[in-house]
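**Student:** pasting the structure only:
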């Protein structure tokens, strides 16, 4: 298959299970990951076949998605864990592989091998395509005995796709217009902008496929699936007994007759799944006016059905674009190492899967020039556009298309420029609960004043440097200067406060936090220079340089062997990952001697297969900050860079029974077991080495 072409340089790893895994068997395999509400995974632990468990939402709750293939009259399960159907066997998984956009499984159904490919496109050059909340599953078949065989394929999704509360009543429709079968399901009583257990409670879930050679059926799970297993096709009937999701489990099925299959792979049967809603986001604007924003794809389509039909028809071209994208990512990351390429490949869908591109709507239609991107702080607290979550995720967007970075920052700039946020430092987030970007007019957002002010200055300059576009620094120069003045007052001697690692608790005189604040001041010096403000630039540059000199006296241990976690505590240390920004922005503000001693210190620490602890308060670490540290020290010590990367790789590829989460970024270095975080966009930070 073309999908596997870029993987030939990697030696497949043998998983804890009986199949081969390339580049490795992750904690959870991404299946359909496009948005905070289309996020479908296959949990692994020590290894789970595609037909060994139900797919799940990122939270771990089941999303019923079943698949059968019939070979010469015998039915085999290839997807999910359906029961209550007579006359079935289980296909045997031979392999699993993944790239940045695709996950592929090969299973054997007796005399036929089937290849199941899940494609969640990443479309950096096309905002319409990137904003489509749909994902593909394709199935092809190939005889493994040199003979011809009759093959049919079936899939369905359940009502679990529309809610986080299965006691609620759903309804559904099926259409067959424009040569596409579309099942659409939704809650009977919609609750706009609301979630239940992180599932959205309005909008609709979709399953679609070409109607050519296809049949469909809706109804109780056992009845619809038994129809396919017994007949090899569906009855083209519609269940109109709308009911609770858990009441006889309504499913929405589509079947295709592939026909006679020989030793050449059949043309893939393409299915699309999705979750769409309109409006998508509630957003506070000037004067407290709440604006309803829509997904960007509405600028090109008049209905979800037309967008979904186009998506189904675009599969072949989408695969070509995905291969080009995957090849580039793999080539770039492999220049670092094969371990690094595997980490990056697993990270990209997750990073983009927390985001949505939106536009506003006027009386004359959708405003394609008013683009805002929103990010959900998945699993940690559900905030919107959390600044210290965007910051670690930022490399993924700088690498793929820096304009995404601008679209993420704009809501934060627009809100604070409106004068509604009362504090003099940068806001923590755009809203306490996705998808409601209501701001914090009371100023009582989570208090990370130094963290967020430094982050905003660093990210704004990084975008400007990558694009040459001065729009942000011109429009929001007053805000940027306001935050810088706050840093001048607070950065060198940080008061007791939390940083982005808020789970570790507050701390006074944080060495790493001071680094961020000082780099933020230096970033503003560069911004002022770009704006032609020579005097202001010189002033901020001098302050930053002076602070670095003072900071060294405060931050170094008394024996000058390492940076402390907090000033004066010689026995403490931590990952000084904020120095990455010094490299990203090309300042070299901090002397090479600091990088040299930190590299030597980290290399002297007791070996762990899973990397270096975040700091001396605990034995846990963060995968994103380890890669940031690897990036900042790359030019100092490639061996340490590789050691840090290998620690993250070993964790990501470890077959541990409790590790079933979508790439958790917070984990124990003592045993490789993940902590509470899962599926967070901060894994975009794993691309840090690709941004330097």
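**Tutor:** Good, I have the coordinates. Predicted model only: the values in this text are computed from it and were never measured. Numbers count the residues shown, from 1 in each chain.

**Student:** please make it C-alpha for all contacts and neighbour counts, starting now.
**Tutor:** OK.

**Student:** give the contact list for the closest residue to residue 510 other than its chain neighbours.
**Tutor:** Leaving aside its sequence neighbours, residue 510 sits nearest to residue 566 (Cα to Cα, 6 or more residues apart in numbering; 4.5 Å). Shown in contact with residue 566 (Cα atoms under 8 Å, 6 or more residues apart in numbering): 507-511, 555, 572-573.

**Student:** second one coming, line it up with the first:
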């Protein structure tokens, strides 16, 4: 990954309809000043939810995921110190506005429940939020509107055991009303989306259509599209859809936002009319609305379900042999012949999808709660964000038929520089895939292996990524990718062995042994005394003799010994085992401070230290390469350098990383220290200081975000569960 240029930071372009905009403050570096805390003090930090006027369960996060399914379907509700569902517009992960509005009409009076619209010529009130809750797959809000309570559920399915389902780029919004006073009430509900869902430039012209049948849906897209193109991280290709089942009492309308919304506010129904004056997104703000008449509600109403999504085809362009480009399609197209078919199935499957989501949520909660309740909350906040950065694709054969045996997964390096399948972004994300379905990890690695096996990448170490900007996985035949040779080579070897151990599948070894060995030769030459190069934490700058980087390379060599042994190359295995053992002894001598109290950030620099999170791989792979005394030494040291919101990344700065702290929590030798790490992370997430989709890089001194948002590296928060899974399979 790389530090974003200022041009890549979220836009601050004003939107007259936006009443709450995400802050994105980059602080200057400053000297390390930290106070020591008694172990467990983070447990005493109050969650921001205590100051809210509604109940927040388990706490109020920086931003609630609403519809988060892909790099281009990523809608969030910013929080800060607390924002109701109808207190701000939903935002794309960058912080730009996504028009998404909702009203409910109760006994002739209308109330807004979603978004923050202003509608001239119509009178409405704001529903009062009573509660907000998040689980791994759902964000649920309850709002009071007159004599009813409206339950609003945003379900972004996460189905790691069904990759075709996971590839469907749609999310659910479900509404149900319940009488709160024992009386009967006439109720209708409304929701719309704007054309902001299809572009990062609101001056561009969109067109749209409405299709009615068993399913009724609006489709909107740019008039002039750019295949595989982006503006401000929004795709400029494909269409957004807003759909519902066409049951009794459904009405629809497209047109100017204030006109369409006033129609429902004043009359409780829509006009079943279409505006065909295609225009710029910001020209009278066209919206696409659907309303349901729920009739008389005396108990709890039936559930109204909307589907929201974004579809483009093809999805990815991918370099294959001889510098040829292959266009790849999302996996779900192998089952469905049209978007109408997808929407009909997706909407009809809501109750089953909800049951599967509830079971998935419960399993994660149960597994993580065996570590701590704080940890269960921490991982639940991370799931949709991690899965929302990846897409599952397949190719077509020479006859144009889908090849479902050719699954490749692509990840966008969200927020930093948009690379495709960045190795050192996959690596920190890796634990969630190991825990949920190791095959996903294999499908993330395959594009990297396949490309380098063609011989087009000229360097002797692992490539950094598959392409400079998503969704263009077009390689780096010039060899000028971001140079992280030691980092990425170690990562590839570690992830390969961990996949093989988890899945009992040696296909990556047998297919790509030559590449794996090539990277090992590089590590043998460079790992013990690393040159002045960057690691995955490139924002901190380059450094020679990095302790943490060296141990990653040494573990990579030892991992290759295991890979060689698994395919019967016993002599090579013995050789690599011997080299790694020799290196780790020397490394321990180089990297231990002269007083024997901690590992240094870089060799022979006694005043320095850092999170040695790369030792996690030693535990994951069950190599027992690093002496237990080193883990014990580091555990004791962390208790002396903890700040209010965790342990800094290293002595150069006061900021830290959420993923690397969680990795470190997994390998400390004292459960009290482990729990202090996790509690400090939870305190950061609940501190009310931030309103971006969970940032992985923040200041330990005050809990404020340094940079980054919505990145998939939060998959690393599953580091403890991945270790548990590895231990149980031993």
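**Tutor:** Sure, I can see it. Note that the coordinates shown come from a computational prediction; the quantities given were computed from them, not determined experimentally.

**Student:** what does the TM-score come to for these two?
**Tutor:** TM-score for the superposed chains, counting by TM-score structural alignment, normalised by the length of structure 1: 0.97, backed by 675 aligned residues with a Cα RMSD of 1.0 Å.

**Student:** that older thread, need the contacts of residue 566 of structure 1 in a markdown table with neighbour count, secondary structure and distance to residue 218 of structure 1, can you?
**Tutor:** Listed next are these as a markdown table, based on neighbours: other Cα atoms under 10 Å; DSSP: H, G, I helix; E, B strand; the rest coil; distance: Cα to Cα, whole Å:
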| residue | neighbour count | secondary structure | distance to residue 218 of structure 1 |
| --- | --- | --- | --- |
| 507 | 15 | strand | 57 |
| 508 | 15 | coil | 60 |
| 509 | 22 | coil | 62 |
| 510 | 24 | strand | 59 |
| 511 | 27 | helix | 60 |
| 555 | 26 | helix | 65 |
| 572 | 16 | coil | 61 |
| 573 | 26 | coil | 59 |
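
**Student:** put together JSON lines for those, with distance to residue 665 of structure 1 on each row.
**Tutor:** Below are those laid out as JSON lines (distance: Cα to Cα, whole Å):
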{"residue": "507", "distance to residue 665 of structure 1": "22"}
{"residue": "508", "distance to residue 665 of structure 1": "25"}
{"residue": "509", "distance to residue 665 of structure 1": "25"}
{"residue": "510", "distance to residue 665 of structure 1": "22"}
{"residue": "511", "distance to residue 665 of structure 1": "22"}
{"residue": "555", "distance to residue 665 of structure 1": "27"}
{"residue": "572", "distance to residue 665 of structure 1": "23"}
{"residue": "573", "distance to residue 665 of structure 1": "20"}
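
**Student:** residue in structure 2 matching the residue nearest to residue 510 of structure 1?
**Tutor:** Matched to structure 2 by TM-score structural alignment, residue 566 of structure 1 sits across from residue 602.

**Student:** repeat that for residue 246 of structure 1.
**Tutor:** Counting by TM-score structural alignment, the partner of residue 246 of structure 1 is residue 282.

**Student:** ditto for residue 543 of structure 1
**Tutor:** Using TM-score structural alignment, residue 543 of structure 1 sits opposite residue 579 in structure 2.

**Student:** let me see the contact set for its match.
**Tutor:** Contacts of residue 579 of structure 2 (Cα under 8 Å, 6+ apart): 524, 557.

**Student:** which of the helices or strands spans it?
**Tutor:** Applying DSSP states H and E as the criterion places residue 579 of structure 2 in helix 570-591.

**Student:** how much space between the residue nearest to residue 510 of structure 1 and residue 512 of structure 1?
**Tutor:** 8 Å (Cα to Cα, to the nearest Å).

**Student:** what segments of the stretch 251-400 of structure 1 are helices?
**Tutor:** In the stretch 251-400 of structure 1, the helices defined using DSSP state H, counting those that start in this stretch lie at 304-313, 315-334, 338-352, 387-400.

**Student:** now do the stretch 401-550 of structure 1
**Tutor:** 402-417, 449-467, 471-475, 477-490, 511-530, 534-555.

**Student:** and those helices as CSV, adding distance to residue 329 of structure 1?
**Tutor:** As requested, the helices of the stretch 401-550 of structure 1 are exported to CSV (distance: least, Cα to Cα, whole Å):
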stretch, distance to residue 329 of structure 1
helix 402-417, 16
helix 449-467, 18
helix 471-475, 28
helix 477-490, 33
helix 511-530, 29
helix 534-555, 36
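
**Student:** alignment lookup: residue 650 of structure 1 to structure 2.
**Tutor:** Aligned by TM-score structural alignment, residue 650 of structure 1 pairs with residue 683 of structure 2.

**Student:** is there a neighbour count for residue 375 of structure 1? I'd like the number.
**Tutor:** Residue 375 of structure 1 is flanked by 27 other residues according to other Cα atoms under 10 Å.
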